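S.K.: got a predicted structure plus its sequence, pasted below:
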Amino acid sequence: METVVHTYRTVQLAMESSLPAVHFLHGSHGAYHTAMLVAADLLRREQPVVIIDAANTTDPFFMATLFKSADLEPEALLRRGYISRCYTFYQVDVTVTEGLAEFMRSVGSSTLMVFGLLDLIDDDQVPEGDIRDILERMHTTFTHLRSAGTRTLLVSAPLRFQLKEREHYFTAYKGLADVIYRIDTDYRRTPAKRGRHGTTDRHSHTTDRQRTGAVGKLPPRAAQRTTGALR
């Protein structure tokens, strides 16, 4: 069963009032905007947030604007926000399943957000067997994080799979969640420019299977608009 929501506050209150759980937010493209509003509110209240962004949609400048409107220093976002951008399904696998629980403990965070993971399975260079194995490992990790007191928010915008035979993974992904929300508000925000995800991209799948994922802290610095991933 899923709940239809209209504002970010509904999602935020539901996450904070419930026991630690895995929440899944999907629907319109406003899903990412909604999640960023939840993250900004937590950061304003000095609660560290870890974001794994597989959709290249995290907008720190938008959140910094919210900070300024509340008479808070945007640098506070950099001190408490931890963002890792992933460009292939294998990168997400390593980032989620290898050392994430330890990292979250080290930064004192009990909130994890994962953006756009399903987008990366629409790739014929990722075998079906790998998808099933990775989703199973992620389920184990999310269950462990929940037991450790973490509230996880999985976020997905509308999907248009080129590989139609993979559409059923949307149902499998929803199965990772304890609570499901569907947002029906479209904020019509322009998403960040996405990169390619196939093996012709500079992020090689073969390398990704071996590399160590990293959720890194954004170093304190003056907020400025740049291109590419945050470092």
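M.R.: That came in fine, so what should we check first?
S.K.: can we go C-alpha only for contacts and neighbour counts from here?
M.R.: Noted.
S.K.: next, the buried residues of the strand or helix carrying F170.
M.R.: Per DSSP states H and E: F170 is located in helix 169-174. By 16 or more other C-alpha atoms under 10 Å, the buried positions in helix 169-174 come out as 169, 173-174.
S.K.: comparison target, given below:
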Amino acid sequence: MLAERAPLPDIVTGPAVFAGEDACLTVALLMGLRGVRPGHPLLIVDGANAFDPFLISDLARKSGMAPQILLDQIRISRVFTCHQLEALLQGRLADAVRRFSAGAVYFSGILDPLLDEDVPTAEAGRIFRLIPPVLRALAAARVVTVCACPPPVTMPGRERLFPALCELAPWVFEVVSEGEHPQIRVTCRKPAAATWTWEPQIGLIAPRRWW
């Protein structure tokens, strides 16, 4: 669908985790968009508050399509609290996947709601335990499943959340920008070590975070 493609393997099975700098949000989005087909949109669970319609419009124009065509292939659910994330994980997301026949699900900042200092550590851990079965179910249904973890990925008392997410994912990537006119270095940590370099032809390498 898109002319702009991050240099990643053509086949990524199971949940994939992208971490590193904020540019990981863009690389993960591009991976999620690979799963989009006519009638099978991308569902975005936006815990990072980072959905950027200007970035989407730029991607569409670079691919010679009207921005609205690409935007119409995306359904977004903004997640501002850990309990909104919990509600999605406990059934609302599965309902949306069925209703829209989603081709892909992209969790933007899947850990962000759990790293809120106002959320008790035990509560964050309880909600985190809902994540693995949801990711496995999506992968089993052949839904492209992508998680982005922009910084920070941890806080005192929650040091195990990010490593646990990486342990359950068959694919883990680290994303770093380099140079004055940034190149993006994508390093695969799992299942096998590999590194790719990407020179984006888009204006925004990292989406705006709408704090």
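M.R.: That came through, no problem. These figures come from a predicted structure and were not determined experimentally.
S.K.: which outside residues touch the helix holding F170 of the first structure?
M.R.: Outside helix 169-174 of the first structure, the residues that touch it by C-alpha atoms under 8 Å, 6 or more residues apart in numbering are 24, 118, 135, 180.
S.K.: now the third one: closest residue in space that isn't a chain neighbour?
M.R.: Which is L135 of the first structure. Counting by C-alpha to C-alpha, 6 or more residues apart in numbering, L135 of the first structure lies nearest to Y173, which is 7.6 Å off, once chain neighbours are set aside.
S.K.: tell me the residue in the second structure aligned with that neighbour.
M.R.: Here Y173 of the first structure is matched to L165 in the second structure, going by TM-score structural alignment.
S.K.: ditto for L135 of the first structure
M.R.: Aligned counterpart of L135 of the first structure in the second structure: F128 (TM-score structural alignment).
S.K.: neighbours of its match, just the number please.
M.R.: The tally of other residues near F128 of the second structure (other C-alpha atoms under 10 Å) stands at 20.
S.K.: with T207 of the first structure instead?
M.R.: Per other C-alpha under 10 Å, the neighbour tally for T207 of the first structure reads 11.
S.K.: show me what the host helix or strand of it is packed against.
M.R.: Per DSSP H and E, T207 of the first structure falls inside helix 205-210. On a contact count with 3 or more C-alpha pairs under 8 Å, 6 or more residues apart in numbering; DSSP states H and E, helix 205-210 of the first structure meets helix 89-97.
S.K.: what range in the second structure does the next helix or strand after the helix it packs on sit on?
M.R.: Later in the chain than helix 89-97 of the first structure, the nearest helix or strand by DSSP H and E is helix 100-107. Under TM-score structural alignment, the counterpart of helix 100-107 of the first structure in the second structure spans residues 93-100.
S.K.: would you indicate which residues of that stretch are buried?
M.R.: For stretch 93-100 of the second structure, burial by neighbour count (16+ other C-alpha under 10 Å) applies to 93, 97.
S.K.: check stretch 69-86 of the second structure too.
M.R.: 70, 73-74, 77-79, 82-86.
S.K.: returning to that earlier point: mean distance of the helix or strand following the helix holding F170 of the first structure to its aligned residues in the second structure, please.
M.R.: Later in the chain than helix 169-174 of the first structure, the nearest helix or strand by DSSP H and E is strand 179-183. Once fitted to the second structure, strand 179-183 of the first structure is off its aligned match by 1.4 Å on average (mean C-alpha distance after the TM-score superposition for the first structure).
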